[in-house]
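Participant: Fold the stuff below for me.
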Amino acid sequence: MEIIIIGASFAGVSCGLRARQLYPKAKITLIEKNQVLGFIPSGFLLYITGRVSTLEEAVFIKQDVLKKAEIEVRLDESLTNCYPDQHRIETTKGSYTYDRLVLAYGSAQESQILQVDDLSETETLPLVYKDFPSAKRLAEKVPAAKTISIIGAGQAGMEAASAFVQLGKQVELFETMDYPLFKYFDQSFLAPFLVTLKETKHLHLHCNTSVKTITQENGFHLETNTQTQASDLVLTTVNVHPKENPFYQIFESHSDYTLKTDAYLETSQTDVFAVGDLIQIPALALKEQLYMPLINNAIRSGHIAAENLEQKRKPFKGGLRTVGTHLFGWYLASTGLLEAEAFSYPGKIATKSCTLNAHLFDEAVIHCKITFDQETREVLGVQLLSKENCLEKINTAALAIETRRTLEELAQKDYFFQPIYTPAFDVLNHLGLGSDSDES
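Facilitator: I've put the predicted structure just below:
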């Protein structure tokens, strides 16, 4: 069996490695448009904050690992056309035939509505940092910049803002919604964190503000719905989305350009699979399909696609939009359904909130909120916020949602106790019993 995978980021690499385990005699080829293999989307931030010494180190896989697995890697090569009826593709460097094709070429971070004035001059400007070439250009510009404007206050935008403030840059952060991180947290829950943002020097958050155009003349000028903002540097961290490609007409797709797949991740064309940021996946808390461009979803979808290349045997069950991060001194984590998304849930939801000590002998606290089905009391979502590292707890919460645990079952979940590292009664146990604030 000849397997060709287009895209060598998390989804493509995980698919290739799993396919090698399952099909030891198969010929597996990874085709990647970039010259650097396995660049981490947040690698730029790791570099400027000193977590890695060079951008080239900010990778999750080395080529020798794939070589050892007898997977051929072809870098600096892009897919240009696809002929499923012939089981053939064309790239910028040649033509290939396949038995199974996996599309895993990821997403783009460019705004679909933002106008950049004079494209000929701004084509090479560092407006994003998701891929290696963009990150390299941006890294060259940052040292000289005193003011940096960021468009989009989701996780990527907030992480960039936090990093730039650490470097002493003046950051102007623009968000069209009422508050940052709106996809992952309810606004009222973020109250302590939002106070920190207001008090943070060198950070100015512009909510309910849409950036219309960017022009470059003696720096950058952003025109919004309320003002014009001058800045030394601009980057966009808007929601990622699949790029529209000429051969999309070959495949059935959604209005957002994600490819339609069956439960086994096969597209509308036989023997062609799609994974990662190219597809919508089942949202477990809502029982519907959503676009969730998260790395863990990409890896798991790559594994499942590999399982189904020879015969369809494992459906992809989807995900919960589980995230965790560290911003401006706060650890934030979320999984599943928000209270603000109650309108999307077919039943009635209720919530419980509490604030507990993070450790037995520590004044630091963890703010917690749980969303659950009012009738069945099954856990639907959890949000955590603390100055102490509480991120790992969100994985337990996600497992509780996936396995449809109730509040009462969560209250009886077994946790270890160590007075230096834990409270006497875990926060998730406490949420299962009751809370300081119960809401219907």
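
Participant: only C-alpha atoms for contact and neighbour calcs from this point on.
Facilitator: Fine.

Participant: P423: how many residues sit nearby?
Facilitator: For P423, the neighbour count with other Cα atoms under 10 Å is 18.

Participant: cool, the one 10 residues further on as well?
Facilitator: Applying the criterion other Cα under 10 Å, we find 14 residues in the vicinity of L433.

Participant: and it, what does it touch?
Facilitator: 407-408, 411 (Cα atoms under 8 Å, 6 or more residues apart in numbering).

Participant: residues in contact with stretch 246-263?
Facilitator: Outside stretch 246-263, the residues touching it (Cα under 8 Å, 6+ apart) are 81-82, 241-244, 267-269, 273-274, 277-280, 315-317.

Participant: among those residues, which ones are buried?
Facilitator: In the contacts of stretch 246-263, burial by neighbour count holds for 81-82, 241-243, 267-268, 273-274, 277-280, 316, counting by 16 or more other Cα atoms under 10 Å.

Participant: For the comparison step, fold the sequence that follows:
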Amino acid sequence: MLNCSQKLGVISVKKKIIIVGASHGGHQSILELLSRYDDVDITLFETGDFISFMSCGMELYLENSVTNVEAVRNFRPESFPQKNVHILNNHQVTKINSDQKTVSVTDLENGKSTEESYDKLILSSGVNPKSLPIPGKDLENVYLMRGYDWATKIKAKLEDPIVKNITVIGAGYIGIEAAEAAVKAGKHVNLLDVIDRPLGTYLDSELTDVISEHLAEKGVEVHTGVKISEYSGQGNQVQAVKSDQGNFPSDVVIQAAGVQPNTAWLKGTVDLDARGWIKNDKYLRTNLPDVYAIGDATLAYSVAANKKIPVALATVARREARYLVKHLFEKTPSVPFAGIVGSSALSVFDYHFAQSGLNSFTAERAGVKIASSFYEDTLRPSYVPENKVNPKVYVKLFFDPENHRLLGGAVLSTYDITAQGNVLALAISQQLKVEDLAEADFFFQPGFDRQWSLLNLAAQHALGEVEFTKK
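Facilitator: All right, here's what the predicted structure looks like:
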């Protein structure tokens, strides 16, 4: 274990580290600080009353697939019994006083404010879910699909036999999870989105067409291109969602319409972009000395896009925290943050998909020119019948049209092939080309795959090669 002051070449002095936010970035920062240094004093402030609820685990909780709601978390305050770690929930950091190197903190339980000093300040303030700015958003039973409190409220409604109709706003990951949990609870579900297809910002149309059909088969009524005007009700109770495509009866409305950075409190102090994302440099430093920013409230450097883009993923926050703490006490870090690929996966009833890097939507938004290729096959050789676990598999690859460097990809099947997404992530991070993937040495066993593995075949297809026999 290192002494942070030894790294500076001076006499050891205990360094006070303040962390804002108890989600993935904050948690990983504590782990890294304790692992790497023995002379730090760590204080973490969390606005909420429940430390480190994992919203990405909410669907599992709603479907009774976890032990209990108290367990759907990264850590508890008592997870860190060390005397140099102080974890305070219900404490809101309201201001950074960079000249004095202090933060203003309000104890939300008693309203008292204090000034806390720091040597290093790590901002991992995260994002807040968006509530549509329309009439009726404050009606009862209009919920957000994020956080401990909302999870318990939604769970109660899913178990309430009086609740028949649930409308989910937003057909991204969180909205899909909400819709699936509601259907499995026996509710009638309308899924609404302003864009033209569910999961449209994550997957290209060849894959979303498969998922759209599957959602309909499972009883989810998907409505796209919808412009919502109002949540209407009688008294304080929501009863319908009004839109340009008609009214949708709603005993409960679950909003999953995106997120926004939790940075309003930083305006005028920390440099933000026009949308409120924290600006940080290639070393994750803000414009203020000894103040750093990681996680969902920042833009992450994308290896595929070669620029910073919004990537709100736990994996990103944890990698940034690991890098940051490793170099926290270097005057100028020896290397910049290497960047991320951005990978994720989701189950949609019987289908499973994983995606990594860019797709058509994110590439266009980032101004990156891409080529793409769609490949459809079976998981195993054709002599294995479908009823012996040989389902269809789908692959979409994205690459630079000039040098063929891999920039993104996605896989989809009713069989769980999501681990292939990790192969794509590694290939993208190492800047491999389609030709490299076409010839990569993967195993073969007909009980698992093909003589040329699925990603081999998808890459060969992208190169226009004569397809390997399906016999």
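
Participant: Put one on top of the other, what's the TM-score?
Facilitator: With the length set by TM-score structural alignment, normalised by the length of the first structure, the two chains reach a TM-score of 0.92; 433 aligned residues with a Cα RMSD of 2.2 Å.

Participant: quick one: the strands in the stretch 251-400 of the first structure?
Facilitator: 272-274, 281-283, 288-290, 323-327, 330-336, 349-357, 365-373, 379-386 (DSSP state E, counting those that start in this stretch).

Participant: doesn't L37 make contact with E77 of the first structure?
Facilitator: No - contact status for E77 of the first structure versus L37: not in contact, 11.8 Å apart, counting by Cα atoms under 8 Å.

Participant: Which one of the two is surrounded by more residues?
Facilitator: Neighbours were counted for E77 of the first structure and for L37 using other Cα under 10 Å; L37 has more, 24 against 18.

Participant: What does the more buried one correspond to in the second structure?
Facilitator: When the second structure is aligned by TM-score structural alignment, L37 of the first structure is paired with I51.

Participant: Validate this expectation: that match resides in a helix.
Facilitator: No - using DSSP: H, G, I helix; E, B strand; the rest coil, the assignment for I51 of the second structure is coil, not a helix.

Participant: residues touching it, list them.
Facilitator: Contacts of I51 of the second structure (Cα under 8 Å, 6+ apart): 22-23, 73, 75-77, 89.

Participant: Relative to M145 of the second structure, how far out is it?
Facilitator: 17 Å (Cα to Cα, to the nearest Å).

Participant: so where do the helices sit in the stretch 151-300 of the second structure?
Facilitator: Under the criterion DSSP state H, counting those that start in this stretch, the stretch 151-300 of the second structure carries helices at the ranges 173-184, 205-217.

Participant: most packed of the ones you listed?
Facilitator: helix 173-184 (a mean of 24; mean count of other Cα atoms under 10 Å).

Participant: I'd assumed S5 of the second structure was in a strand, is it?
Facilitator: No - read with three-state DSSP, S5 of the second structure is helix and lies in no strand.

Participant: That one: neighbour count?
Facilitator: S5 of the second structure has 18 nearby residues by other Cα under 10 Å.

Participant: need the strands of the stretch 251-400 of the first structure in TSV with distance to G302 of the first structure, can you?
Facilitator: Listed next are those as TSV, based on distance: least, Cα to Cα, whole Å:
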stretch	distance to G302 of the first structure
strand 272-274	9
strand 281-283	13
strand 288-290	17
strand 323-327	19
strand 330-336	21
strand 349-357	33
strand 365-373	30
strand 379-386	25
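
Participant: so what's the residue nearest the centre of the first structure up against?
Facilitator: In the first structure, the residue lying closest to the centroid (Cα atoms, centre = their mean) is L294, at 3.3 Å. By Cα under 8 Å, 6+ apart, L294 of the first structure lies in contact with 276-277, 321.

Participant: Of the residues you listed, which is the nearest to S134 of the first structure?
Facilitator: D277 (18.9 Å; Cα to Cα).

Participant: What lines up with the closest one in the second structure?
Facilitator: Using TM-score structural alignment, D277 of the first structure pairs with D296 in the second structure.

Participant: cool, Q63 of the first structure as well?
Facilitator: Using TM-score structural alignment, Q63 of the first structure pairs with P77 in the second structure.

Participant: so its match sits right up against F50, yeah?
Facilitator: No - assessed by Cα under 8 Å, P77 of the second structure is found out of contact with F50, at 9.6 Å.

Participant: if we can go back for a sec, how near is the match of D277 of the first structure to A321 of the second structure?
Facilitator: 12 Å.

Participant: now T208 of the second structure
Facilitator: 33 Å.

Participant: hang on, the earlier thing: could you export the buried ones among the contacts of stretch 246-263 of the first structure as CSV, including distance to T97 of the first structure?
Facilitator: Listed next are these as CSV, based on distance: Cα to Cα, whole Å:
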residue, distance to T97 of the first structure
N81, 12
C82, 10
H241, 28
P242, 24
K243, 24
T267, 18
S268, 19
F273, 15
A274, 17
D277, 24
L278, 22
I279, 24
Q280, 27
F316, 27
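
Participant: Please list all residues in contact with D131 of the first structure.
Facilitator: So D131 of the first structure contacts 39-41 (Cα under 8 Å, 6+ apart).

Participant: Nothing else from me, thank you.
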